[in-house]
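**Student:** coords please:
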Amino acid sequence: MGKFSGQIFLITGAARGLGRDCALHLAKLGADIGVIDINFESFKDFDGEAALMTAENVIEEIRNLGVRAADATADIGNREQVFAAVDQIAQELGDITGVFCNAGGGMGAPDGNKATEMNWEHYHAVIDRNLHGTVYTCNAVAPMMKKKKAGKIVTMGSIGGLTAGSDGAYAHYAVAKAAIIHYTHYLAQELGPYNITANCVAPGYMATGRLKELYKQAGEDTFLSRNAIKRFGTPEDVSSAVEFLLSDESSFISGTTLEVTGGAIGRVRVD
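**Tutor:** Sure, this is the predicted structure:
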């Protein structure tokens, strides 16, 4: 019996990166896992991500750990697709008891999309895949949790949603993440009487298979100089934080943001 045996967790954006690592981490602890992604082969676009794979896709990786898994393909920014995907997974596995709203991501160059120089295509896409996708997912799973008067919701914030970079760049992504953090506060207030907690994790500079190469190209010291702990975060750092927020150990914690930043908050700047 694992720590999460009998639990049914949903992870969005789980084909690669932080979502995949979290799905595998929770599966190793005994949870049955439902995953939603728009493309379960997206890891093939990044050599660093492809090198981590141990099976044809994350679904097979989860099942190889001896737990049940269900997958559904959906555009996280499309409300109808998200609700259909959640319903499909619940029909296969049962009512969802915990969710990690991981799906999201940015778009465009890191020094682009400044506060008054927005690429509107990027702006709408990033708001959809981050904020709207999180809202849709939570609205789809909440009825199951309300019915059982129990549940755990974890949303995905970012260091960008906590503090502004000094050049005003990547504002579309940062604003979406800030909105998710505040939305999580509202979730906690509404759902508390149902014994449902809602919290957010806010990662800093994470060395995923995709981002490692970007850090090297931009110069690793540029990023590491902003961390109090002089290393990049790992996917396991985020997965461990999500584990805590989905566990009974966090039963009296709700409406908070757990910063997984290596002490970077208050130190972000553009050199």
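**Student:** only C-alpha atoms for contact and neighbour calcs from this point on.
**Tutor:** Will do.
**Student:** Which parts of the longest helix along the chain count as buried, going by neighbours?
**Tutor:** Identified as the longest helix of the chain according to DSSP state H is helix 171-191. By 16 or more other C-alpha atoms under 10 Å, the buried positions in helix 171-191 come out as 171-185, 187-188, 191.
**Student:** distance of the most centrally placed residue in the chain from residue 225?
**Tutor:** The chain has residue 102 as the residue nearest its centroid, 1.9 Å off, counting by C-alpha atoms, centre = their mean. Per C-alpha to C-alpha, to the nearest Å, residue 102 is found 27 Å from residue 225.
**Student:** Following up with a second sequence; could you model it the same way so I can compare the two?
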Amino acid sequence: MDKVALVTGGSRGIGAAISKALKAQGYQVAATYAGNDEAARAFSGEAGIRSYKWSVTDYDACQTGVRQVEEDLGPVAVLVNNAGITRDAMFHKMTPTQWKEVIDTNLTGLFNMTHCVWSGMRDRKFGRVINISSVNGQKGQAGQANYSAAKAGDIGFTRALAQEGARAGITVNAIAPGYIGTEMVRAIDEKVLTDRILPQIPVGRLGEPEEIARCVVFLASDESGFITGSTLSANGAQFFG
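**Tutor:** Model (predicted):
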């Protein structure tokens, strides 16, 4: 049986590219989503990848969801923690709700999902956990104290858990994308994109979701077994972290 890969937030944007790339490599892929039923149906119909609805902020829902994926497809060998949200505001205007929602999804969501597959990976002596962080978790970003804190936490989580998984055949790595040409980023005002964002990127362009997906495919492979606890920066030389 082909290895099973579970991609959170896997039906749109970077997550959809990751799901498709893993499928192309022969994985059985399950893509989770939190709310957009129409987009998930369209993705599954077009890509031939099963989609499952639950929130990574809900530990019990993660347990139930993982159990269903494993009943349908088999034990999860590769977990890609990609689900994430933004609730941007300058700190003096940021509300406790904006803080909590981002931390719950972008950081606690890693605990919830990884905890639900960790014992199985340990028992089987194999696993790949790949956490999608961000360049803003490495360098910080005004208006994103919540997002930057969560994404920096993802990197700390990666480094600590890699040490626990090493002797069990489990690698844990992070990818820190820069600005990627997703629907969300391309919706930014063109003047802001041209005048403020692109000048920060030495290669002079946005990244493509497929470029992040290729990083995931490598870190999921058997060939990457000596790489663990690392953060792979994919940001067009915007920041060296």
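**Student:** Not counting its neighbours along the chain, what's nearest the counterpart of residue 10 of structure 2 in structure 1?
**Tutor:** Alignment note (TM-score structural alignment): residue 10 of structure 2 maps to residue 14 of structure 1. Leaving aside its sequence neighbours, residue 14 of structure 1 sits nearest to residue 20 (C-alpha to C-alpha, 6 or more residues apart in numbering; 4.3 Å).
**Student:** Now check structure 2 for the residue matching residue 86 of structure 1.
**Tutor:** Matched to structure 2 by TM-score structural alignment, residue 86 of structure 1 sits across from residue 66.
**Student:** residues contacting the closest residue in space to that match that isn't next to it in sequence?
**Tutor:** Nearest non-adjacent residue to residue 66 of structure 2, counting by C-alpha to C-alpha, 6+ apart: residue 116, 7.0 Å away. Listed by C-alpha atoms under 8 Å, 6 or more residues apart in numbering, the contact partners of residue 116 of structure 2 are 62, 63, 66.
**Student:** rewinding a little: and the residue nearest to residue 14 of structure 1, what element?
**Tutor:** Per DSSP states H and E, residue 20 of structure 1 falls inside helix 17-28.
**Student:** gap between the two ends of stretch 114-129 of structure 1?
**Tutor:** Length of stretch 114-129 of structure 1, first residue to last, C-alpha to C-alpha: 19 Å.
**Student:** distance from the longest strand anywhere in structure 2 to structure 1 after superposition?
**Tutor:** If you go by DSSP state E, structure 2 has its longest strand at strand 170-177. Strand 170-177 of structure 2, aligned to structure 1 and superposed, deviates on average by 0.3 Å (mean C-alpha distance after the TM-score superposition for structure 1).
**Student:** what range in structure 1 does that strand sit on?
**Tutor:** Counting by TM-score structural alignment, strand 170-177 of structure 2 sits on residues 196-203 of structure 1.
**Student:** which SS state does the residue lying closest to residue 189 of structure 1 once chain neighbours are set aside fall under?
**Tutor:** Nearest residue to residue 189 of structure 1, sequence neighbours excluded (C-alpha to C-alpha, 6+ apart): residue 255, at 7.4 Å. What DSSP: H, G, I helix; E, B strand; the rest coil gives for residue 255 of structure 1 is coil.
**Student:** give the contact list for the counterpart of residue 255 of structure 1 in structure 2.
**Tutor:** Superposed on structure 2 with TM-score structural alignment, residue 255 of structure 1 falls opposite residue 229. Residues near residue 229 of structure 2 by C-alpha under 8 Å, 6+ apart: 158, 159, 160, 161, 162, 163, 171, 172, 173, 174.
**Student:** what's the farthest-apart pair in those residues?
**Tutor:** Across the contacts of residue 229 of structure 2, the longest distance by C-alpha to C-alpha is 13.8 Å; it joins 163 and 174.
**Student:** any idea what residue 118 of structure 1 aligns with in structure 2?
**Tutor:** In structure 2, residue 118 of structure 1 lands on residue 94 (TM-score structural alignment).
**Student:** what about its match, neighbour count?
**Tutor:** Using other C-alpha atoms under 10 Å, residue 94 of structure 2 has 16 neighbouring residues.
**Student:** the strands in structure 1, which residues?
**Tutor:** Using DSSP E, strands in structure 1 cover 8-12, 32-37, 69-73, 98-101, 151-156, 196-203, 257-260.
**Student:** Which strands or helices does the fourth one pack on?
**Tutor:** In terms of contacts (3 or more C-alpha pairs under 8 Å, 6 or more residues apart in numbering; DSSP states H and E), strand 98-101 of structure 1 is packed against strand 8-12, helix 133-148, strand 151-156.
**Student:** Measure the mean distance from it to structure 2 post-superposition.
**Tutor:** Compared with structure 2 after the fit, strand 98-101 of structure 1 shows a mean deviation of 0.6 Å (mean C-alpha distance after the TM-score superposition for structure 1).
**Student:** any idea how far residue 183 of structure 1 is from residue 29 of structure 1?
**Tutor:** According to C-alpha to C-alpha, residue 183 of structure 1 stands 29 Å off from residue 29 of structure 1.
**Student:** again with residue 125 of structure 1
**Tutor:** In this view, residue 125 of structure 1 and residue 29 of structure 1 are 34 Å apart by C-alpha to C-alpha.
**Student:** Could you do residue 63 of structure 1 as well?
**Tutor:** Remark: distance between residue 63 of structure 1 and residue 29 of structure 1 (C-alpha to C-alpha) = 13 Å.
**Student:** Give me the nearest residue to the match of residue 118 of structure 1, chain neighbours excluded.
**Tutor:** Nearest non-adjacent residue to residue 94 of structure 2, counting by C-alpha to C-alpha, 6+ apart: residue 88, 7.7 Å away.
**Student:** My understanding was that that neighbour contacts residue 143; is that so?
**Tutor:** Yes. Taking contacts as C-alpha atoms under 8 Å, residue 88 of structure 2 lies within contact range of residue 143: 5.5 Å.
**Student:** Could you name every residue contacting both of these two?
**Tutor:** Joint contacts of residue 88 of structure 2 and residue 143 (C-alpha under 8 Å, 6+ apart) do not exist.
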